[in-house]
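Engineer: Sharing a model that was predicted from the sequence below.
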Amino acid sequence: MIEFFDKAGVRGFLHARHLGSAAEVSLDADEPVVLASVVKVPLVLEFARQVAAGQLDPADRVRARAADRLGGTGMAGCADDVEMSLRDAALAALSVSDNTAADLLFDRVGVGNVRSLMTELGLTSTRIIGAPKDVLRTIIEDDGRDVRALDPLRTTASTPREMTRLLELIWRDEAGPPEACRQVRDLLGFQINWYRVAAAFDDEVAYAGKTGTLPQIRNEIGVATYPDGEQYAIAVFTTGRYTGRRPDIDQAIGAAARSAVDQLRA
């Protein structure tokens, strides 16, 4: 697998596990990696758990005002104030990676509660410094010098192994009440970013996942379900010095993921 990353000029980290056995494939799977927008998966999981517990009404409204809209996709890039329900904010956070939707959700569920959830699930190498706006604040403060947001030891981070474990718990209904896990699985299936992992699989393979992107960081975690019912949790993280769109890196992420799953199926 390392050859895919070497060809693209990035360092890659990968973990894939068969959901149903102890089989796994790994490449530096216990090294710390920057989560970027992958953090929206534990965020939405905590939201779904609070809804299932009756602590939050998913129909409650949130409003994104000018100070909340920091640019990007979804309501984050709107010119005017936007209002939507909490459950629609969860959809926007996972489907189009809407940072403002994620910020508003973090405000409601509490950063501390998302951190506690990771501890409860045994994901002790996963660290969450705050909402997307908090990571952006560090980027602005660092002003291009020694950027904390690109350092997994100083920003929101985890390991590939812990991220596939998180997916395993969600897919087994062990990360919370079954209805909460089911909601997260369903929302991950709405992701519109198909050009990394999803693009490497045939149409007959169902895929649900979440990308993460920052300058010099491109990631994705997700679960591939084959027609025979076998499922595979995948986490691929990359880092490197580059500029531009670099579709070759996206393709390398997909190729490495597919290679790992092919090894597991063999």
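Structural biologist: Structure received.
Engineer: going forward, measure contacts and count neighbours with C-alpha atoms only.
Structural biologist: Noted.
Engineer: Counting neighbours, what do you get for Asn26?
Structural biologist: Not Asn; residue 26 is Ser. By the criterion of other CA atoms under 10 Å, Ser26 has 18 neighbours.
Engineer: got the contact list for it?
Structural biologist: Ser26 is in contact with Phe13, Leu14, His15, Ala16, counting by CA atoms under 8 Å, 6 or more residues apart in numbering.
Engineer: run the last query once more with 6 Å
Structural biologist: Applying CA atoms under 6 Å, 6 or more residues apart in numbering to Ser26 gives the contacts Leu14, His15.
Engineer: So it lies in a helix, does it not?
Structural biologist: No. Read with DSSP: H, G, I helix; E, B strand; the rest coil, Ser26 is strand and lies in no helix.
Engineer: now it: how far from Asp57?
Structural biologist: Counting by CA to CA, to the nearest Å, the gap from Ser26 to Asp57 is 40 Å.
Engineer: Now do stretch 32-41: everything it contacts.
Structural biologist: Counting by CA under 6 Å, 6+ apart, Pro152, Thr156, Ala157, Ser158, Thr159, Lys210, Thr211, Gly212, Thr213 sit against stretch 32-41.
Engineer: also this one, for the comparison:
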Amino acid sequence: MITDQDPVEPAKSIRAVFDAAEVEGFLHVRDLDGDDEVCYGSDHKVVLASVFKIPIALEYARQAASGRLDRAGRHVVTDADKAGDGIGTDGCVHDVEMSARDLAAMMMTMSDNAATDVVLGLVGRENVRATLDELDCRATAVTGCKELLSSVVTDLGIDPTAEDVEEQLARVTPDRMRMLTVRDPERTASTTPREITKLLAAIWRDEAGPAEACAEVREIMGRQIWPHRLSSGFEDEIRVSGKTGTLWGVRNEAGVVEYPDGKRYAVGVFLRSESMGFRLPRADAAIGLAARVAIDHLRA
């Protein structure tokens, strides 16, 4: 095991990646078929952002595999479900009807917040919590998307019904943004890098529930559409399945990297930036670079 206290590679290289991107980073990478791991602040409590959708997807798949939830059952996404970020069904002008399976896919592949809240309502937050406890992922907490974004409105004193919402947001200072509840792991959905890779390991080893459920989560995560973070560090022949998480000054991704030789690695990278912008290309790329440094070390 390599830790962030070791004066050898890859810790120094990982630190250099994070320093170059001007971010504070936390990382855990584990070999899914062995005991080797790379740690860099891996037990630090971190904000999940949309990475919390992984345990929701797992609970959906477990209930579908057991027959408690009908994958083909039709559900309507209405304005009441929309958090306001405009991605997927959240950005649709009219109500959208789709199956539970498709809602789960939208939640994971493009991080559709409205679909997430519908799926969470279907499976029950208490069941997500029970599954995490069963898997000994007790440091991992989830929330609803609309609930999460509503806290931002409350924290900033924004009137979402006014016509000048964009102007209200433009007047918010970076210092106020840094104090948001959603950026505090003690007050929002959170985990540790080590625990998120533990959850991924259970899914990839068919230990997180019925094999059918684990396979469904793997398949959905393999279709994520965002290529700019974890997968940016790896060539096309290397399969990357993941889930991103994005908030003001927060850039995350957790996933599994699978090589043609059969070796598999669970990865959790969580970054914090002083910049509150939503376009942070160096931070995005640092996730793939840091993961590659860690995996190259394990493969060596």
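Structural biologist: Structure's in. What do you need? Because the structure is predicted, anything quoted here is derived from the model rather than measured.
Engineer: Let me see the TM-score of these two.
Structural biologist: Once the chains are laid over each other, their TM-score by TM-score structural alignment, normalised by the length of the first structure reads 0.97; 265 aligned residues with a CA RMSD of 1.0 Å.
Engineer: mind checking what Leu121 of the first structure lines up with in the second structure?
Structural biologist: Taking TM-score structural alignment, Leu121 of the first structure has Leu135 as its aligned residue in the second structure.
Engineer: How about the most centrally placed residue in the first structure, nearest residue that isn't a chain neighbour?
Structural biologist: Nearest to the mean C-alpha position of the first structure, by CA atoms, centre = their mean, lies Val38 at 2.0 Å. Closest residue to Val38 of the first structure apart from its sequence neighbours, by CA to CA, 6 or more residues apart in numbering: Gly212 at 5.0 Å.
Engineer: Contact partners for the counterpart of the one you found in the second structure?
Structural biologist: In the second structure, Gly212 of the first structure lines up with Gly245, judged by TM-score structural alignment. By CA under 6 Å, 6+ apart, the residues touching Gly245 of the second structure are Ala49, Ser50, Val51, Asn252, Glu253.
Engineer: Reformat the residues you listed as a markdown table; add distance to Ala170 of the second structure and secondary structure.
Structural biologist: Output for the contacts of Gly245 of the second structure, formatted as a markdown table (distance: CA to CA, whole Å; DSSP: H, G, I helix; E, B strand; the rest coil):
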| residue | distance to Ala170 of the second structure | secondary structure |
| --- | --- | --- |
| Ala49 | 22 | helix |
| Ser50 | 24 | helix |
| Val51 | 27 | helix |
| Asn252 | 25 | strand |
| Glu253 | 28 | strand |
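Engineer: for those, which one is nearest Asp19 of the second structure?
Structural biologist: Among the contacts of Gly245 of the second structure, Asn252 lies closest to Asp19 of the second structure (CA to CA), at 16.1 Å.
Engineer: Might one say that that closest one is in contact with Gly268?
Structural biologist: No. In this structure Asn252 of the second structure lies outside contact range of Gly268 using CA atoms under 6 Å: 7.8 Å.
Engineer: so where in the second structure does the longest helix seen in the first structure end up aligned?
Structural biologist: Longest helix in the first structure, counting residues (DSSP state H): helix 247-265. Mapped onto the second structure using TM-score structural alignment, helix 247-265 of the first structure spans residues 281-299.
Engineer: Give me the contacts around the matching stretch.
Structural biologist: The contact list for stretch 281-299 of the second structure (CA under 6 Å, 6+ apart) reads Ile14, Ala21, Arg229, Leu230, Ser232, Gly233.
Engineer: I'd like those residues as TSV, with distance to Asp117 of the second structure, secondary structure and neighbour count appended.
Structural biologist: Below are the contacts of stretch 281-299 of the second structure laid out as TSV (distance: CA to CA, whole Å; DSSP: H, G, I helix; E, B strand; the rest coil; neighbours: other CA atoms under 10 Å):
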residue	distance to Asp117 of the second structure	secondary structure	neighbour count
Ile14	35	helix	25
Ala21	33	coil	20
Arg229	24	coil	25
Leu230	25	helix	31
Ser232	29	helix	19
Gly233	31	helix	20
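Engineer: Tell me which residues of stretch 141-152 of the first structure come out buried.
Structural biologist: If you call a residue buried by 16 or more other CA atoms under 10 Å, then stretch 141-152 of the first structure has these buried ones: Arg148, Ala149, Leu150, Pro152.
Engineer: What span of the second structure is stretch 27-34 of the first structure aligned with?
Structural biologist: Stretch 27-34 of the first structure corresponds to residues 40-47 in the second structure, going by TM-score structural alignment.
Engineer: If we go by neighbour counts, what in the matching stretch is buried?
Structural biologist: Applying 16+ other CA under 10 Å to stretch 40-47 of the second structure flags Tyr40, Gly41, Ser42, His44, Lys45, Val46, Val47 as buried.
Engineer: Alright, I will stop here.
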